[in-house]
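Engineer: Okay, structure incoming, though there's no sequence with it:
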């Protein structure tokens, strides 16, 4: 049964926003007391949080579909809907989040680091929030937005200071078991270690983590054996330790050749050239092992390697090795910034971004894409003429009609707002704004009006002019 998973595809769905409410206040002797529809609640987010007590992505391998709760709709009497509850997903330290194309979205390092994998939908505004001096009694409300749904890939890259690499059965697990309190599986056959094992080592005043990586063989960087699955776990280490078996029983192998092969695989994988290397000649408790170590040590030192001889069984050479590793780790930590910030990729918009684009497609359809137009379309109840007219006003103020004219659109041409699979398509009329006004002055109800003094009428006219100017300046309730 699988107990360790370091790569999963996760399907997340944030909560939908609740719909706004269109309501008119009513009470005794005052049947039309004005709009009092509340706003819809925000949908819950899907949030990834680093939890250092978690060491595997196994839970998400078995349950890859995760969804946050929806926001509640608004109600009359200015009652806003309840926000949806965020869904918090704990992930191991060192988790990298990617999209389906392999682009890095976040690199989560450090206890408590968070990343919003799915953004909850906005709640729709109720008609009370849409009321203004011009629009005193809106007969519509905005719909809640659907929550963000997307697929992400999570990869675990072990956060360790030291990585032990080498052939299967070179003694990596034995070394980590005597250098630390870790208890990995140890046996006398290849590929005993199927998952990276972590241990904590204390050498003087330095405390560091050490990991043994499942055995590498020729072709590991191309997917042969277990190498490709676990080479990512050495990317964060400060030092690489080559564990060489000086007592191998295979006649076609020797420690120097093993070192050259592993180095070639690390080179093919890439990104590890700057890491310092240490060589450990293991199993010197065996007579032939000590003799072979004495023979090859001068050659390795001529190559510039710092060489240690050790035996996990006899527990010899371990103290010198642990303090040498602690010295390298301490120097690497001192060379790093004081606080290594989590890397979350942010792609800001251009300064001159108009917020939308208009493109004429091959079939003659004009497609409008942009965050605001698409959001406004999602929020519109197309069964309500007043809501459709409000959308028309918003698009016109944003400049969509002007851009359509520049792109060559004519009356009757098809216009689509949104992506191919979820677009709103209509026949465009250049007089859209005037057509909206044919519906009357939306949001006004003469039954709410009462005789007003001249001064009050003058103030109301000034308020209307100010409101019109504010809407002209691309006023957006959000």
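Structural biologist: Received, thanks. If you're wondering where the values come from, they're calculated on a predicted model, not measured in any experiment.
Engineer: Every contact and neighbour count from this point should use C-alpha atoms.
Structural biologist: OK.
Engineer: Which of the helices or strands spans residue 151?
Structural biologist: Using DSSP states H and E, the element containing residue 151 is strand 149-156.
Engineer: List the buried residues of that strand.
Structural biologist: With burial defined by 16 or more other Cα atoms under 10 Å, the residues of strand 149-156 counted as buried are 149, 151-156.
Engineer: Check stretch 349-362 too.
Structural biologist: In stretch 349-362, the ones that count as buried by 16+ other Cα under 10 Å are 356, 358-360.
Engineer: before we move on, the earlier item: tell me the two of the buried residues of strand 149-156 that are most distant?
Structural biologist: 149 and 156 (22.2 Å; Cα to Cα).
Engineer: before we move on, back to that, need the buried residues of stretch 349-362 in JSON lines (columns: distance to residue 181).
Structural biologist: Listed next are the buried residues of stretch 349-362 as JSON lines, based on distance: Cα to Cα, whole Å:
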{"residue": "356", "distance to residue 181": "58"}
{"residue": "358", "distance to residue 181": "63"}
{"residue": "359", "distance to residue 181": "63"}
{"residue": "360", "distance to residue 181": "66"}
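Engineer: Figure out how far stretch 5-25 is from the centre of its chain.
Structural biologist: 16 Å (Cα atoms, centre = their mean, to the nearest Å).
Engineer: got another, please set it beside the one above:
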């Protein structure tokens, strides 16, 4: 038996970008051929797309983790890595995407509507792309960025033309089963329906969808029963139909009191999304009243008594019997007319256009705040500095020097000076802490040393060949002097 799942939590993991390649062209009789390391490929995105053939979030319930492909690293010979495979997740029409804090990220309505749930990481540049006047043959490449990883909450709001509301066991599921080809569960106990049922109804040349929402009780708008879980499925219904049980034997209940109780709950419930208010409040949506189970003589008599009072409210009234198939044709055509009227009053949907928001000229690329954990320390925050940190090979001095040049050109050093930073102060960017040294010259102002090194950092502790040779000569002289003293030789000898 299929399950209806209308709320799931998924982990969307985008692909990591591929690392750039550090390579030097080598060819016979052509020394110093220059850098030829290719760029890494971009990581794949995780995208949600509305598909009209999907009606539930069941697939995400069993497979909540969605992982896109990683980008391939670059190679020598100026060969760029391949981009990672993007992952497309098909979701039903009416899916709402929220973050872990409950903030709205996307409202997916309409076939083909897309939302990038997780952005793939950028591929790192190879040393061929990093070559410049100051660095003609860089001995490093940039690392690929990690892909975005987000935990998202998906909620489904059924997109139906007509929503059936009523107390438990009012006959809503029975009506859906006889008006459409849907086969919902039907039983003689309350709350038989635990999930909304959608059906397609045909009335002549008109076709509309109908939703059977689980039974509501007083207090549903505050969370009693299944109200809060399923009232949202009514938010996008154009017409609301009260299904009233005229044959109920419960004390204190009658058609008028049932309608008044449900109207109070609809008026108290507020849609979460402002877009759903475009249809009007639930209390202001078009109404019809369906007096059900009139095949029972007592119920038919009760319908005669209340039909006039309901009609005074300006609501169409239909007397039906789902069991005896009585009054169904009139109900079909009546609902179709109301739906057609609603559709005619709505504006035709316009295809969404891409919105381009250029950056402001004076927009700051970063901010600097005091570090609460390190006295005298600072934290630099910004999209570009944090991205540069993730792209840097910290075991390569030349790559670290290149990072320093980028931060200097961005104005980070000048901003630290203005904030009164002292030499040696701890500066943290994207979780990496540095000892800040002001007034470090740029790469084009100092002579460059071997590939993978930077004289400004003075971090290379490797002993050179000349130093090793001098050290060996000194050790031999000391050994000769010790041997001479042990044999009793003097300086004159």
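Structural biologist: Thanks, I have it. Keep in mind the model is a prediction, meaning the values are calculated, not measured.
Engineer: so how far is residue 360 of the first structure from the counterpart of residue 423 of the second structure in the first structure?
Structural biologist: Counting by TM-score structural alignment, residue 423 of the second structure corresponds to residue 411 in the first structure. In this view, residue 411 of the first structure and residue 360 of the first structure are 15 Å apart by Cα to Cα, to the nearest Å.
Engineer: Same question for residue 281 of the first structure.
Structural biologist: 68 Å.
Engineer: swap in residue 178 of the first structure?
Structural biologist: 69 Å.
Engineer: per the alignment, residue 339 of the second structure corresponds to what in the first structure?
Structural biologist: Per TM-score structural alignment, residue 339 of the second structure is aligned with residue 329.
Engineer: Start from the N-terminal end of the stretch 251-400 of the first structure and give the helices.
Structural biologist: With DSSP state H, counting those that start in this stretch as the criterion, the stretch 251-400 of the first structure has helices at 255-269, 287-302, 318-335, 371-378, 385-398, 400-406.
Engineer: ditto for the stretch 51-200 of the second structure
Structural biologist: Under DSSP H, counting those that start in this stretch, the stretch 51-200 of the second structure gives helices at 58-62, 127-130, 172-179.
Engineer: okay, these in a markdown table with distance to residue 253 of the second structure and mean neighbour count next?
Structural biologist: Putting the helices of the stretch 51-200 of the second structure into a markdown table (distance: least, Cα to Cα, whole Å; neighbours: other Cα atoms under 10 Å) gives the following:
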| stretch | distance to residue 253 of the second structure | mean neighbour count |
| --- | --- | --- |
| helix 58-62 | 37 | 15 |
| helix 127-130 | 78 | 24 |
| helix 172-179 | 17 | 23 |
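Engineer: need those helices in JSON lines with distance to residue 230 of the second structure, can you?
Structural biologist: Below are the helices of the stretch 51-200 of the second structure laid out as JSON lines (distance: least, Cα to Cα, whole Å):
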{"stretch": "helix 58-62", "distance to residue 230 of the second structure": "17"}
{"stretch": "helix 127-130", "distance to residue 230 of the second structure": "55"}
{"stretch": "helix 172-179", "distance to residue 230 of the second structure": "14"}
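Engineer: and the longest helix for the second structure?
Structural biologist: helix 465-486 (DSSP state H).
Engineer: start and end residues in the first structure for that helix, please.
Structural biologist: Going by TM-score structural alignment: helix 465-486 of the second structure matches no residues.
Engineer: Check stretch 137-152 of the second structure too.
Structural biologist: Stretch 137-152 of the second structure covers residues 137-152 of the first structure once aligned (TM-score structural alignment).
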